[in-house]
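Peer 1: pasting the sequence and the predicted coordinates here, then a few questions.
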Amino acid sequence: MTDSAPASSSPASSSPVSGGPAAWLTLPEVAERIDLPVNKVNQLIRDRALLAVRRDGALRVPAELVANRTVLKHLPGVLTLLHDAGYNDEEALRWLYEPDDTLPGVPADALGTGRATEVKRRAQALGF
């Protein structure tokens, strides 16, 4: 069900994600996992409630951002904060997967735990 893709960036983006997601999902796989039509998944991406980037010529979503048959609860808020701070999708992905010893781990992993408030606080601070 998951499709592993290299963490290399597309030609239009800058440097690759350091650690990166463990697995990638295509949009049809996301749709199946959260039981929505693909056009609704595309709407989630347009609304910045879900993050997708091009890998191997197709939009893909980090598998960790879709858990328990839904998008991680705090992801849309964090994506809004990152975009308000001027981050594009590739930069937001990089930020979510940049190792942070004080969390510990990466912000994307912390979103699914009790540390989501701290991740949102850090994302909000980027705008100042």
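Peer 2: Nice, I can see it.

Peer 1: only C-alpha atoms for contact and neighbour calcs from this point on.
Peer 2: Fine.

Peer 1: report the contact partners of the spatially most central residue of the chain.
Peer 2: Most central in the chain under Cα atoms, centre = their mean is Leu51, positioned 4.4 Å from the mean C-alpha point. Leu51 is in contact with 45, 61-62, 79, 89, 93, counting by Cα atoms under 8 Å, 6 or more residues apart in numbering.

Peer 1: use this one as the comparison:
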Amino acid sequence: MSENAPEPTDWLTLPELAEALGETPGRVRRLLDEHYLVGSRRDGAFAVPSLFLVDGRPLPSLRGTIIALQDAGFDDDEVIDWLLAQEDSLGRSPIAALRDGHKSAVRSIARTLA
């Protein structure tokens, strides 16, 4: 895992996330439970990086990547840290690569991390 600085991002609390998604807090919890999003307690409140959303929806390629990382033994904090950190083999952070449509490359690396 790269030790480079993480991708800068705003963090959305559950109420902010519900508003951004136009969903109820219960639906947001389901999205988290079903791994469409992943969050963490940072600075006290549970929050999700805003980079995980595109056009008011969870980034479509994020779910499979979260699951691949969890299958490799990562906890939620480690999943987030890996997605936001620079990955030398990608030349950028995994979340930036996912946002640019490079799902296969990101997941190939994620599968090697077990």
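Peer 2: That came through, no problem. Since the model is a prediction, treat every value here as computed from it, not as a measurement.

Peer 1: just the ones in helices from the contacts of Leu51 of structure 1, please.
Peer 2: 45, 79, 89, 93 (DSSP state H).

Peer 1: what is the burial count for the alignment partner in structure 2 of the third one?
Peer 2: When you say that, I think you mean Asp89 of structure 1. In structure 2, the residue matched to Asp89 of structure 1 (TM-score structural alignment) is Asp76. Per other Cα atoms under 10 Å, the neighbour tally for Asp76 of structure 2 reads 17.

Peer 1: relative to Ala23 of structure 1, which of the ones in helices among the contacts of Leu51 of structure 1 is nearest.
Peer 2: Leu93 (13.3 Å; Cα to Cα).

Peer 1: burial check on the closest one, number of neighbours?
Peer 2: Residues near Leu93 of structure 1, counting by other Cα under 10 Å: 24.

Peer 1: now Gly64 of structure 2: how far from Asn4 of structure 2?
Peer 2: The gap separating Gly64 of structure 2 from Asn4 of structure 2 is 24 Å, by Cα to Cα, to the nearest Å.

Peer 1: wait, Arg107 of structure 2
Peer 2: The separation that Arg107 of structure 2 has from Asn4 of structure 2, given Cα to Cα, amounts to 20 Å.

Peer 1: more neighbours: those two, which one.
Peer 2: Set side by side, Arg107 of structure 2 and Asn4 show more neighbours around Arg107, with 20 against 12, by other Cα under 10 Å.

Peer 1: which residue in structure 1 aligns with the more buried one?
Peer 2: Aligned partner of Arg107 of structure 2 by TM-score structural alignment: Lys120.

Peer 1: sorry, back to before: conserved subset of the contacts of Leu51 of structure 1 in structure 2?
Peer 2: Counting by both residues aligned by TM-score structural alignment, their matches' Cα atoms under 8 Å, the members of these that carry over to structure 2 are 45, 61, 79, 89, 93.
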